[in-house]
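Trainee: Structure for the following, please:
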Amino acid sequence: PDNVTYLIWPAHADLSVTQAILERWVAAYQDGGTFIWAITLKSQPDQVIGDISALDYVPATNSMTIGYVLGRDYWGKGYMTQALIAVSRFLLQEADLNRLIATHDTANPGSGRVMQKAGFHFEGILRKSMHNNQGIVDSAHYSLLKFDL
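Mentor: Purely as a prediction, here's the structure:
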């Protein structure tokens, strides 16, 4: 499917894989240091169309890395930008983080546009620095700091 092309994990083979991952996410959230949210439409709050997460807390810089995925049918409608703005504000203001980091495969410029629309600043490209479902790829790096809000 299109929505896993640039992800670092494969498509779920069946429902049991999805269930196991959801259980791990709940445990990670309860342990602290990890935030994972489902993305739904206001008109259909029981239907998950994607997710957004903040992982890899680094105490020395008080930072986390944000990642997201959205179902193909919902691309280009502003949903991910809206989610990224809301999550970024929560993390920088309520969770009191200093820095958020986001990266994407350079072959997926749409993800970079989402980051830019959400106020993230482009920091550069690292060549052959990320492995995803396309293999080893170049990655574009963005950040958002507390004082950027």
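Trainee: Please count neighbours and contacts with C-alpha atoms only from this point.
Mentor: Noted.
Trainee: which residues in this protein form helices?
Mentor: Applying DSSP state H to the chain gives helices spanning 15-31, 79-89, 109-117.
Trainee: What helices and strands are in contact with the last one?
Mentor: Right, the one you point to is helix 109-117. In terms of contacts (3 or more Cα pairs under 8 Å, 6 or more residues apart in numbering; DSSP states H and E), helix 109-117 is packed against helix 79-89, strand 99-105.
Trainee: Give me the angle between the last one and helix 79-89.
Mentor: Read it as strand 99-105. When axes from the mean of the first three to the mean of the last three Cα atoms, to 10 degrees is applied, the directions of strand 99-105 and helix 79-89 differ by 150 degrees.
Trainee: which strands and helices sit next to strand 99-105?
Mentor: strand 63-70, helix 109-117, strand 135-145.
Trainee: what's the longest one packed up against?
Mentor: So the one you mean is strand 135-145. strand 99-105, strand 121-132.
Trainee: That strand to helix 109-117, inter-axis angle?
Mentor: 10 degrees.
Trainee: neighbouring contacts of strand 135-145?
Mentor: If you take Cα atoms under 8 Å, 6 or more residues apart in numbering as the criterion, strand 135-145 is touched by 92, 98-106, 112, 115, 119-131.
Trainee: Sequence B follows; please return its structure for comparison with A:
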Amino acid sequence: MLMHKGTVPLETPRLALRRFRPEDTPSVYRNWASDPQVTRYMRWSPHQSVQETGQVVESWVKHYSQPSFYLWLIELRETGTPIGALEATITSENDACAELGYCLGRYWWGGGLMSEAVAVAIRFLFQEVGLNRIEACHSVRNPASGRVMEKCGMTFEGMARQKYYSPTEGFQDCRTYAILRGDWTEYLQISQQFHTQN
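Mentor: Down below sits the predicted model:
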């Protein structure tokens, strides 16, 4: 049985992961939600107004009352700037499995920040929630996302044809990755460089 904790604060040397708040709306809109380059391979279209972003953020905030809802805003610890989002969707309670999804503002690409966020989330989901398997996938057209998965100890498991639909790019062939709780020792070796104890 999973031990759900909800979206609790997490930290890495450079990042703080926390719940979204309504007052984050302007930064979310400006820093990534309205950017077509960020949303290009997502399942959602770039937001057309800050009001649209506000409605989405409000819906997320309401879901935080559910212990099995895991959605973090990622911010820089030094400045408090919101730079992205990370979600873990529980795909099976019985099988103790979840799928990760994430996005990062374009200005912060290439600096290893998303790897930090994903690594600390994986640690939390295995150690605190009790998951056995964590999955993720990325469009074959977006290999940078796959590098994040690999840096966090996830193993490539194969291709999934037309796995999801992107409003911008259409149906996407994907590379799928996963990490198991049984990979714990190897995972710790990878993740130690990213996280600090909470």
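Trainee: sorry, back to before: identify whichever of the helices and strands packed on helix 109-117 of structure 1 lies nearest to residue 55 of structure 1.
Mentor: Closest of those to residue 55 of structure 1 is strand 99-105, at 9.8 Å (criterion: Cα to Cα).
Trainee: mean deviation (superposed) between the closest one and structure 2, please.
Mentor: For strand 99-105 of structure 1, the mean deviation from structure 2 after alignment is 0.7 Å (mean Cα distance after the TM-score superposition for structure 1).
Trainee: I'd like to know how far the equivalent of residue 34 of structure 1 over in structure 2 sits from residue 88 of structure 2.
Mentor: Here residue 34 of structure 1 is matched to residue 69 in structure 2, going by TM-score structural alignment. Per Cα to Cα, to the nearest Å, residue 69 of structure 2 is found 8 Å from residue 88 of structure 2.
Trainee: try residue 119 of structure 2
Mentor: Distance of residue 119 of structure 2 to residue 88 of structure 2, given as Cα to Cα: 12 Å.
Trainee: List buried residues within the contacts of strand 135-145 of structure 1.
Mentor: Buried members of the contacts of strand 135-145 of structure 1, counted by 16 or more other Cα atoms under 10 Å: 92, 98-106, 112, 115, 119-122, 125, 130-131.
Trainee: was I right about residue 148 of structure 2 contacting residue 111?
Mentor: No: with contact defined as Cα atoms under 8 Å, residue 148 of structure 2 does not reach residue 111; the gap is 10.8 Å.
Trainee: Just want to know which of those two has more residues nearby.
Mentor: Neighbour comparison, residue 148 of structure 2 and residue 111: the larger count goes to residue 148, with 20 against 9 (by other Cα atoms under 10 Å).
Trainee: Identify the residues contacting the residue mapped onto the more buried one from structure 1.
Mentor: The alignment partner of residue 148 of structure 2 in structure 1, by TM-score structural alignment, is residue 114. The contact partners of residue 114 of structure 1, by Cα under 8 Å, 6+ apart, come to 80-81, 84.
Trainee: and of those residues, the nearest to residue 62 of structure 1?
Mentor: Set against residue 62 of structure 1, the nearest of the contacts of residue 114 of structure 1 by Cα to Cα is residue 84 (18.6 Å).
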